[in-house]
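Participant: Pasting a predicted model and its sequence here:
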Amino acid sequence: MNIIPIKTPLVVKKIFSKYIWDIPTTKRVLYLTFDDGPTPEITHWVLKTLKQYQAKATFFCIGNNVEKHPEILKDIITEGHIVGNHTHNHLKGWKTSKKLYLENTLKAQKTISSVFDTFMHTSNLFRPPYGKITNKQGKKLLAIDYKIIMWDVISFDWDKNITPETCLNNVIKKAKSGSIIVFHDSVKAQKNMTYALPKVLEHFYNLGFTFEAINFN
């Protein structure tokens, strides 16, 4: 049984109010995000699927994966999506010192930036792996102008104990205008994500929603 709720409670958002959990809006907009890539084949499948609905998204990339697959990162940018930082080695903040966590995050940022000739394609968006980050780690990242992006709705696509249909319903039943939604472009999440994503896009597209990348620049 998951102890993380599908939809983040308001009280949590208020306690950690310096983190971004959703983006309030009067428009019918959703913010799809994808963690843990880039991953061969899976990330390209996501890009192709998003394009069918003129959808833009935010990809929180692991630096180590970017080192292995820089060409996929270039494809993400070419398609008009935003890239965020997900640490270099998918660190669990609660089990990592502030110094190491910061060093690992900056290493990922350098790796992501190195794929391009300029820094214009990089962003200051950061998502902590597992959503686990200490107060000291968060304060340090905020102090150097990172925006810490959490979520309003989490699909649980990586969870082998749920069905693809449950993954789909997690999003359809809980998402609303301004929701930041978590999927994963990873091998672990592939089965559930590839079932749910097209149906989420179709469902909300038919309701008049658009899908935008997170961008505060």
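Facilitator: Cool, the structure landed. Numbering: from 1, shown residues only.

Participant: going forward, measure contacts and count neighbours with C-alpha atoms only.
Facilitator: OK.

Participant: contacts for stretch 83-92?
Facilitator: Stretch 83-92 is contacted from outside by 35-36, 58-64, 76-77, 101, 104-109, 121-130, 132-133, using Cα atoms under 8 Å, 6 or more residues apart in numbering.

Participant: quick one: which of these sit in strands?
Facilitator: 35, 58, 59, 60, 61, 125, 126 (DSSP state E).

Participant: Which members of those residues define the maximum pairwise distance?
Facilitator: 35 and 125 (12.3 Å; Cα to Cα).

Participant: related to what we said a few turns ago, and which of the ones in strands among the contacts of stretch 83-92 is nearest to residue 27?
Facilitator: residue 58 (18.6 Å).

Participant: then this one, side by side with the first:
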Amino acid sequence: MFLVKTPLAIKKSFPSLVWDIPNNTKTIYLTFDDGPTPEITTWVLETLKKHKIKATFFVVGDNVKKYPQIYQQLIAEGHAIGNHTYNHLNGWKTKSSDYLQNIEKCAELVDSNLFRPPYGRIKNTQIRKLKQHYKIIMWDVLSGDFDANLSPAKCAENVINNTKAGSIIVFHDSVKAEKNLKYALPKAIEFLKQQGFTFGVITED
């Protein structure tokens, strides 16, 4: 089980993390985790280009090493990039020194001070260390595209029904999410554009 909409109580419990970016311009922030993957990321880029949208990609270092051309394409097309560890580690289950070392290994390939913890799982000790160098980006809305038990339509509804100005929305450019993503992303984009939302990238400052 997962929470589609991050509760205010959780946001208030971890105020040093970025959960949303409030604004008066109806700007929202599409983010994609776990790429780059040749099967999916290139499709996402085509979809974003079609709609003239920029997004923020939290990349896994090992995938960047495997698919450097796709990583360079993300940058060349004007999308923002963030560190998502080198091996997609769960911070709760990983010794902090190993976790931080894995993030630095990713940083050798990914030049960004944006960081998102895989699974959203990170210890307070890890937060304190990372805050010295990184802006830690969480989310307001989770599409659930990674969940094989969810229908593609439900993933689209999760985004459509919970997005507000400033929302940071999570999709996954991963093989596991392909079926749900390829339905939900275009549907969500089309609906949100009709509602007057604009799409921004998360900045490093």
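Facilitator: That came through, no problem. Bear in mind that the values here come from a model prediction, so they are computed numbers and not experimental data.

Participant: Would you pull the TM-score for this pair?
Facilitator: Taking TM-score structural alignment, normalised by the length of the second structure as the basis, the two superposed chains have a TM-score of 0.98; 205 aligned residues with a Cα RMSD of 0.8 Å.

Participant: Translate residue 23 of the first structure into the numbering of the second structure.
Facilitator: Here residue 23 of the first structure is matched to residue 21 in the second structure, going by TM-score structural alignment.

Participant: again, but for residue 103 of the first structure
Facilitator: Aligned counterpart of residue 103 of the first structure in the second structure: residue 101 (TM-score structural alignment).

Participant: likewise residue 84 of the first structure?
Facilitator: Checking TM-score structural alignment: residue 84 of the first structure goes with residue 82.

Participant: so how much does the host helix or strand of its match differ from the first structure once superposed?
Facilitator: With secondary structure defined by DSSP states H and E, residue 82 of the second structure is part of strand 80-83. Here the mean offset of strand 80-83 of the second structure against the first structure after fitting is 0.4 Å, by mean Cα distance after the TM-score superposition for the first structure.

Participant: Determine how far that strand lies from the middle of the whole chain.
Facilitator: 9 Å (Cα atoms, centre = their mean, to the nearest Å).

Participant: circling back to that earlier point, burial measure for the match of residue 103 of the first structure, as a count.
Facilitator: A count of nearby residues for residue 101 of the second structure, using other Cα atoms under 10 Å, gives 13.

Participant: Over to the one 4 residues further on?
Facilitator: For residue 105 of the second structure, the tally of surrounding residues (other Cα under 10 Å) stands at 17.

Participant: Go ahead and confirm it touches residue 64.
Facilitator: No: contact criterion Cα atoms under 8 Å: residue 105 of the second structure and residue 64 do not qualify, at 11.4 Å.

Participant: picking that back up, would you mind measuring from the match of residue 23 of the first structure to residue 118 of the second structure?
Facilitator: Remark: distance between residue 21 of the second structure and residue 118 of the second structure (Cα to Cα, to the nearest Å) = 20 Å.
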